[in-house]
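Engineer: got a structure for you, letters missing:
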């Protein structure tokens, strides 16, 4: 299916391009820039929440689940954007937030009224001691999963901010209302829905209130509805959980079609600092098999903090010490930094991680601007530092908007290493040796080798812990990936002659790998389907 071979691109609507000069990105702005995404080689455009919202949590606190935030446009603008995405041969995916709403949502406002007939659309209690085994997720700002409501005269349950009360999925009316929301956006034409915060739908005493059987039963109902009423649509589970729990969201191929592989991501960063791939290997060895009609989603960064929830306490301390030396870089259980600053603006590290990302079992997700090497501003509030305006040109406003920069929703990056005069689309498109062109060429190379998407996977032990190596193969192709996570050169012995799958360079006895270099290697004589001329890892 299409999602098994797709490259996804994450777009915060407010951050991409402002079409009307108010300093906020919008839906028509994304439509205006679709040619860029098509040129880059993107298969699916994932839109972050564009719904009406008080914006307490970056739009994930929704006050109308079937509306559009006024600054972003209209429902017609959504439909036009989806149609234009399809016209370019791409797919469209939307975030659907069903675990909770904003406290400003009409449903909650009605439920909190004394004697309300819809009181049980949310989770209420006379005490804040129920479900005590459930962890607090936003530990920097929340000290409880319960909040007192004066109007209701009761506590309500929230897994995130207090302004995001959880819906009560034990209520069949709520489950039906959520299905209606899902139908609404599928009818607009979205090909995929990212199911945000899906592990937390139900609560039960004596459990951590995550990954409960009732959640899986509901997802099976939604999947059956989608399969019966729509064609070629998918659900992606956002479940930051251990692999054994995440794989359950795929069911037997009858729940979500995709799930993120959260645990693999931090091991890539640890490998760079420790100069050993041991942690990556452990994460891959712990990855369960998935149904043939499903796929992992793999990524390096996204709109949230770089989460460290799925690592040991020792590894968490290590990551914070090496990647967040300034306490301001830390957020909740993670690090609020973009990809290139995490890599110290080092192109070789960037290329190494992408050489692995694009060949791991799964479909890769790119975060807007990372293809350029955009920077961050961790001094901004919450996670806003990784959500700054897309840098299209070298000008003061980065070509993002005609508004005065002081009227932008967030300031453009001013760090001299990452400012628009150093990092922007126009200049990099004009330079064949730029990071942008390299990223585009590697996406094209991946597309030429479907084995990276759906082929079999086998780890290879080369006897050097600094070198990650694995084989991707099918009846049509056979590629060995070698990636050197050390800063020093190493050599890899060969059992047969191989050719670099990107450059065509042939090796007979051994392959030399510079520090932070990778290669994709195929047996000599294999059919060459790769049209790229860039040398991988250079």
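Structural biologist: Yep, that arrived. Computed from a predicted model, the values in this text were never measured in an experiment.

Engineer: CA only for contacts and neighbour counts going forward, please
Structural biologist: Fine.

Engineer: In three-state terms, label the residue lying closest to residue 431 once chain neighbours are set aside for me.
Structural biologist: Nearest residue to residue 431 in three dimensions, chain neighbours excluded: residue 437, at 7.5 Å (Cα to Cα, 6 or more residues apart in numbering). Put simply, residue 437 is helix when judged by DSSP: H, G, I helix; E, B strand; the rest coil.

Engineer: doesn't residue 429 make contact with residue 437?
Structural biologist: Yes: contact criterion Cα atoms under 8 Å: residue 437 and residue 429 qualify, at 6.7 Å.

Engineer: Please say which of these two ends up with more neighbours.
Structural biologist: Applying other Cα atoms under 10 Å to residue 437 and residue 429 shows that residue 437 carries more neighbours, namely 19 against 16.

Engineer: ok now do the more buried one, which residues does it touch?
Structural biologist: 428-429, 431 (Cα atoms under 8 Å, 6 or more residues apart in numbering).

Engineer: With residue 456 as the reference, measure out to it.
Structural biologist: 29 Å (Cα to Cα, to the nearest Å).

Engineer: what's the answer for residue 217, then?
Structural biologist: From residue 217 to residue 456 the distance is 30 Å (Cα to Cα).

Engineer: Alongside the first one, take a look at this:
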């Protein structure tokens, strides 16, 4: 296999609104990120994935774009962006932009024109349908609760929005729409950006006839995901995107693909597929849904280790030599990893954060580190609804508690505390001063109150900190083809305490052992015969003994 630069890379995700404020308005911005580039470089990351910074009404924190070629004023100016990009490149860092083209904002000029009539130049830029018996065209539910359709009186039609009503879906069947997308992609690539993370890109091809979705008993709307994911023309659109745009640049692409399977992913990321480099799949972060299908993902039950192992191992095995994995525990849409998959109590937070990092970074694929993950930042554990900001969380609460009375208030608040997207969106912890060094003003969103004990300043020069452990993991990946390219072998899939696997490359073998419990256990995978212990989160090595949340990696030569 010829190794591509993005296979050897580690990506650091920045949610700009919460990263660093430079002007005291309480909102993170591009100038603030530029100031923090040396921190990202020190961590060892190669690529920055920047969440949307385009002009937007901010109904969904930037994922509702009203102008793809303008910078949201709260983040700065195009000159600020150009300076950020130049500064990143000078430090050897690449920059990945967020491409959001399943939908636009309803404030985008295309939609403002499209909604006026059925016979204007933009009339077919979006997905419009006539009412059926005075109601929505089908039973599709929005990912953000409620109907996926909103009525527009000027056209006497409904428009489709798989997310918020302010996020109308583009009509990719229209070749003019595709040309608009290719043009905006070229605009950023010609500036020198190094690729795109593509938001819900597997939803852009809708099924013919827009059939009804499966609907759980008692649910107000159907579950649209199995209907809209991986549509019939998706491969065609991605190949056209590659032919028209991506193949003309040396860039990295990752497609966010809810509902995609390993088989699907191979068709998109196949090493000779000429579509995308890798996908973000949701299987492992979608584990432990509520047994009541009406509640979907809203639950507070920990993920079973055997199910987690099965999911990650299946993707590792299926894509080996055929496609390429992205590796992640959390991002701006997921709760904090150490709170969901580890143990965020003071006793075990650092140990389990390092354990999770090791388990993931030793796999085949490109690792993604979400801002603050490298510090072991935790869920914020809110207890009141008015503490939340996230549209998805608020909509779900009102629908399930206030409107449908499916769940009571305390239970839903517990679910939000466990899995709401807001857990990842609190501002970055830089130090223990007021507002954690994030801003001199009033932060746009309340900080996690534990920032005095979990912050970057406290960890940078502390050799055994979570931050410096991540540095060592990243350095190992940069120096080892075994870690980057080795094939994957799962060990003991039914073990509900330890996640163990091997990697094989040429004449070398890597053994990874991670204890996901607060108990001391014993496991013997022949580690006594290893050439060396490569890394571990305890200073000493007790052989077959695995202490609480202990992880260790061995090399056999």
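Structural biologist: Cool, the structure landed. Just so we're clear, the structure is a prediction, and the values are computed from it rather than from any experiment.

Engineer: In structure 2, point out the residues matching stretch 45-52 of structure 1.
Structural biologist: The aligned range for stretch 45-52 of structure 1 in structure 2 is 48-55, by TM-score structural alignment.

Engineer: Can you check the distance spanned by that stretch, start to finish?
Structural biologist: 20 Å.

Engineer: could you pull out the strands for the stretch 451-557 of structure 2?
Structural biologist: For the stretch 451-557 of structure 2, the strands defined by DSSP state E, counting those that start in this stretch occupy 487-491, 498-505, 508-515, 521-522, 532-536, 545-546, 551-556.

Engineer: Of all those strands, which one is nearest residue 437 of structure 2?
Structural biologist: Across the strands of the stretch 451-557 of structure 2, residue 437 of structure 2 has its closest neighbour in strand 532-536 (31.1 Å, Cα to Cα).

Engineer: Helices - which of the contacts of residue 437 of structure 1 land there?
Structural biologist: Counted as lying in helices by DSSP state H, out of those, are 428-429.

Engineer: got TSV for the contacts of residue 437 of structure 1, with distance to residue 523 of structure 1 too?
Structural biologist: TSV is the format used below for the contacts of residue 437 of structure 1 (distance: Cα to Cα, whole Å):
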residue	distance to residue 523 of structure 1
428	34
429	33
431	32
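
Engineer: out of the contacts of residue 437 of structure 1, who's nearest residue 306 of structure 1?
Structural biologist: Looking across the contacts of residue 437 of structure 1 and measuring by Cα to Cα, the closest to residue 306 of structure 1 is residue 428, at 26.5 Å.

Engineer: dump the residue contacts of residue 112 of structure 1.
Structural biologist: Residue 112 of structure 1 neighbours (Cα under 8 Å, 6+ apart): 119, 149, 151-152.

Engineer: hmm, 10 Å instead?
Structural biologist: Residues in contact with residue 112 of structure 1 (Cα atoms under 10 Å, 6 or more residues apart in numbering) are 103, 118-122, 124, 149-154, 156.

Engineer: From these, list the buried ones, please.
Structural biologist: 103, 118-122, 124, 152, 154, 156 (16 or more other Cα atoms under 10 Å).

Engineer: hey, what's in contact with both of residue 437 and residue 429 of structure 1?
Structural biologist: With Cα under 10 Å, 6+ apart, residue 437 of structure 1 and residue 429 have common neighbours 40, 372.

Engineer: Helix, strand, or coil at the aligned residue in structure 2 for residue 108 of structure 1?
Structural biologist: Counting by TM-score structural alignment, residue 108 of structure 1 corresponds to residue 111 in structure 2. Following three-state DSSP, we place residue 111 of structure 2 in the helix state.

Engineer: Could you report the distance from residue 111 of structure 2 to residue 166 of structure 2?
Structural biologist: From residue 111 of structure 2 to residue 166 of structure 2 the distance is 10 Å (Cα to Cα).

Engineer: so what sits against both of these two?
Structural biologist: Common neighbours of residue 111 of structure 2 and residue 166 (Cα under 10 Å, 6+ apart) are 104-105.

Engineer: show me where the stretch 301-450 of structure 1 has helices.
Structural biologist: 313-323, 339-342, 347-357, 425-429, 435-448 (DSSP state H, counting those that start in this stretch).

Engineer: What's the separation between the residue located most distally from the centre of structure 1 and residue 151 of structure 1?
Structural biologist: Distance from the centre of structure 1 peaks at residue 115, with 41.5 Å (Cα atoms, centre = their mean). Counting by Cα to Cα, the separation of residue 115 of structure 1 from residue 151 of structure 1 is 11 Å.

Engineer: could you redo the helices of the stretch 301-450 of structure 1 as a markdown table and give each row distance to residue 210 of structure 1?
Structural biologist: Formatted as a markdown table, the helices of the stretch 301-450 of structure 1 follow (distance: least, Cα to Cα, whole Å):
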| stretch | distance to residue 210 of structure 1 |
| --- | --- |
| helix 313-323 | 21 |
| helix 339-342 | 29 |
| helix 347-357 | 28 |
| helix 425-429 | 42 |
| helix 435-448 | 36 |
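
Engineer: Residue 59 of structure 1 is nearest to which of the ones you listed?
Structural biologist: Closest among the helices of the stretch 301-450 of structure 1, once you apply Cα to Cα, is helix 339-342, at 22.3 Å.

Engineer: Return the distance of that closest one from the chain's centre.
Structural biologist: How far helix 339-342 of structure 1 lies from its chain's middle: 16 Å, per Cα atoms, centre = their mean, to the nearest Å.

Engineer: Then stretch 445-454 of structure 1?
Structural biologist: 20 Å.

Engineer: Find me the equivalent region of that stretch in structure 2.
Structural biologist: Using TM-score structural alignment, stretch 445-454 of structure 1 pairs with 476-485 in structure 2.

Engineer: Understood, closing this out.
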